[in-house]
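K.L.:
Pasting a predicted model and its sequence here:
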Amino acid sequence: MIIYNMILCFLEVLKYIFISDMFFLRQKRKFNNIILPVSLVCVAMGIVAEFNVVNYLILYTLFVFVQMAIIYENVNPKFMLLTLWSVFIITLLDEMTRVIIEVLMDYKKIGNHLIERFMSSLITVACLLSLSIIIGKKYRNRIEKVGIGYYIFFLGLTIANTFIIVFFKEYVFAQIQVDNVALVYVTFLAMSIGMFIEIALVMMLAVSRSDYKERNELNQKFLEEQKNHYKYLEERERETKLFRHDIRSHLNVIAEGLRKEKYDEVGKYIESICGQIENFGNVLTVNNGIVDAILNRYYSEAPKKNVSMCVKGQIPKNCKIEAFDLCTIFSNVLSNAIEAASKSENKSLEVKCGYKDNKIVIAVENDYDGNIKMKNGKYISNKKNTDYHGYGLINVKRSVEKYSGSMNIRAENKFIVNILMYNR
């Protein structure tokens, strides 16, 4: 019996791993680091469950929290809320599958409580595995960014639904005397399915609101990039007009110096004028308006942070990548690159753009101080605004994947971001 309970505990672990994978792209600890502690906790749970030492629900919840802390890294409040929510959503699933099994067992006249529990767990594991595969990484990214308030709401809603289902199954349906027992089971299953649909719809609403909020923030950022570029161009135009206004005076000074044969002074004066021309006349272009705007903005900001920025290559004139996505990609990558380069010793940044056939390639290489932060297997910035840790690169990856592309990040002597997209 203890071995049977231990097997059930391992099945429970699988259920929570699948749910966690559905909601979070979380980094699991290495298998050899978790197998022993997980096994020990399962053994302890199996023994305690056998002798009913304490309230089973409290023990089971504690068991789940311990297992999740062992298996996953960086366990935070949102993840703990999800784990607690999982306790109740899995209870709902188990109750549904148990009813189905009870119908089959009664039909075959081989009812057995142990077999029911085991089969119920297997079916629940199979359902959660299927959902995990269906949801995929695309939806996991979206769910992970839902605010913690929604998780609290999900938890309250699921707890209420779980208690309703358990109450009806154990107390209401058990008291109903009908000739057609199948009708009771069908009613119970319909209630359970309705509750799952209700929870799913609330989640979809939360994800949609989160997406809308994020999209709005990115739109604001896009408009801000355009505004900054226009200000940059206006400043350049103003400086050009001032220089043109003074050009006659400059020529008079040069002519006077030549007349008096002060060649060294004239040479130095011409060099200073050339320096001024380079300061306001060097506008970067890669053949794309919005990318030019972003590149020139950061190119003008780079010297303020003592960063040497170099841009090479071009983007095709008939670029089919939406301006919104180009803004998302370049603004996020360059913002991180300049921030990292400014803290390094060499302080250099290089941007390369190129294309061939229907492929567009972007490479950004920058120096960094060797301090790399990672969370759940993802790179995050060292910026002070921790509310958006990691989301910049997530947004970049999402924009890249819209065009069947890929993003590769490496931290070697330099921090390198390589992006490939299809121009279609």
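P.N.:
Perfect, thanks for sending it.
K.L.:
For the rest of this, base every contact and every neighbour count on C-alpha atoms.
P.N.:
OK.
K.L.:
All the helices of the chain, in order from the start?
P.N.:
Assigned by DSSP state H, the helices in the chain fall at 2-23, 31-51, 56-71, 77-108, 113-144, 148-167, 181-259, 263-281, 289-301, 323-342, 391-401.
K.L.:
Helix 31-51 and the third one, what's the angle between them?
P.N.:
Interaxial angle, helix 56-71 versus helix 31-51 (axes from the mean of the first three to the mean of the last three Cα atoms, to 10 degrees): 170 degrees.
K.L.:
Between helix 2-23 and helix 56-71, find me the angle.
P.N.:
60 degrees.
K.L.:
how far out from the middle of the chain is helix 56-71?
P.N.:
How far helix 56-71 lies from its chain's middle: 26 Å, per Cα atoms, centre = their mean, to the nearest Å.
K.L.:
Would you mind pulling up the elements that that helix packs against?
P.N.:
Where contact means 3 or more Cα pairs under 8 Å, 6 or more residues apart in numbering; DSSP states H and E, helix 56-71 is packed against helix 2-23, helix 31-51, helix 77-108.
K.L.:
Could you do the first one as well?
P.N.:
The elements that helix 2-23 packs onto, with contact taken as 3+ Cα pairs under 8 Å, 6+ apart, are helix 31-51, helix 56-71, helix 77-108, helix 113-144.
K.L.:
Tell me the buried residues in the third one?
P.N.:
Within helix 77-108, the residues that qualify as buried are 78-79, 82-103, 105, counting by 16 or more other Cα atoms under 10 Å.
K.L.:
this is the other structure I want to compare:
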Amino acid sequence: LYIIAGIFIFVYYQVLASNELKISELESEKRLYDLNKTYMGVLEHQNDELNMMFHDTKNHYIAISSFDNIEDVRRYVNKICKTYDRKNTLCISNNKMLDLILNKYIVVCSQKGIKFDYEVKTADLSYIDDSELSIMLNNILDNAVEAAEKSSEKRIEFSLRHVQNNMDLLSVINSCDNPPRHNDRQLLTSKSDADKHGFGTKIIKKHVKSNNGRYEWKYDEQSKEFHLTVMFQVNKAPEPRR
């Protein structure tokens, strides 16, 4: 009986490992498809922005030609330069994957009427594998978009910076009219939830932990904001996957 039980357990784990490998391959293919689709969407958005910029440039030339005072010309040029500085958003950091993800949500938030503010300072998470970074940030920002879209303020703030003791601090704050449902700080998934912050939370925590990160969240009743914070240890090797 022990021998039979041992053989059965061995076969069971072999089948389980094979199924996990197939699932991993399918997830990799889906991530590649999503990335290609996202990149095309970003390029299409940038192309639309360029077409509008060329159209606006013609009108700017006409307006500038009508000025008689050089100071008026300088003030006008300075004003439109600030507008164009925000147009070219493809290069935000030194991490191409981070740039691609942020550009994706710049486009998504623009389409959904959500104000998306981002600030990337002295950190770019380049030490995290692209696929890991994609899974983490896409799940985090998907949750933020779903909650912000249903809120009255419709706002998301993304911040990434290096802090003391070789730590990188990732912060995402989004407007959220209703407190998220949770059980002893464990966010709950529910399709009827207005915020939907429970969706993908286990995936986020899993990949944060495997990259030496600490995940925390809180909800501010007064400001009606959901705060998510991830602290990454830069100088440690990632934990082995289990």
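P.N.:
Okay, I see it. Just so we're clear, the structure is a prediction, and the values are computed from it rather than from any experiment.
K.L.:
which residue lines up with Y60 of the first structure in the second structure?
P.N.:
Taking TM-score structural alignment, Y60 of the first structure has no aligned residue in the second structure.
K.L.:
Skipping its backbone neighbours, what lies nearest Y60 of the first structure in space?
P.N.:
Leaving out its chain neighbours, the residue that sits closest to Y60 of the first structure by Cα to Cα, 6 or more residues apart in numbering is M45, at 7.9 Å.
K.L.:
For that neighbour, give me its contacts.
P.N.:
M45 of the first structure makes contacts with N5, M6, C9, L59, Y60, F63, as judged by Cα atoms under 8 Å, 6 or more residues apart in numbering.
K.L.:
give me every residue that touches the last one.
P.N.:
The reference is to F63 of the first structure. With contact set as Cα under 8 Å, 6+ apart, F63 of the first structure has these partners: V41, M45.
K.L.:
mind checking how far the aligned partner of K154 of the second structure in the first structure is from I380 of the first structure?
P.N.:
Counting by TM-score structural alignment, K154 of the second structure lines up with K347 in the first structure. As for K347 of the first structure, its distance to I380 of the first structure is 20 Å (criterion: Cα to Cα, to the nearest Å).
K.L.:
Would you mark the buried spots in stretch 207-227 of the second structure?
P.N.:
Residues of stretch 207-227 of the second structure classed as buried by neighbour count (16+ other Cα under 10 Å): H207, V208, K209, S210, N211, N212, G213, Y219, K224, E225, F226, H227.
K.L.:
Between those, which sits nearest I173 of the second structure?
P.N.:
Using Cα to Cα, H227 comes nearest to I173 of the second structure of these, at 4.6 Å.
K.L.:
ok now do the aligned partner of that closest one in the first structure, which residues does it touch?
P.N.:
H227 of the second structure maps onto I416 of the first structure when the alignment is built from TM-score structural alignment. The contact partners of I416 of the first structure, by Cα under 8 Å, 6+ apart, come to A363, V364, E365, N366, I409, R410.
K.L.:
Tell me which residues touch the closest residue to I416 of the first structure other than its chain neighbours, please.
P.N.:
The shortest distance from I416 of the first structure to any non-neighbouring residue, by Cα to Cα, 6+ apart, is to E365 (4.5 Å). Going by Cα under 8 Å, 6+ apart, E365 of the first structure touches A337, L349, E350, V351, K414, F415, I416, V417.
K.L.:
can you count the residues close to N32 of the first structure?
P.N.:
Using other Cα atoms under 10 Å as the criterion, N32 of the first structure is surrounded by 8 other residues.
K.L.:
Oh, that last question was meant for Y127 of the second structure, not what I typed.
P.N.:
Neighbours of Y127 of the second structure (other Cα under 10 Å): 13.
K.L.:
what lines up against it once you look at the first structure?
P.N.:
Using TM-score structural alignment, the equivalent of Y127 of the second structure in the first structure is K320.
K.L.:
Surely its match and R424 touch.
P.N.:
Yes - with contact defined as Cα atoms under 8 Å, K320 of the first structure and R424 form a contacting pair (5.7 Å).
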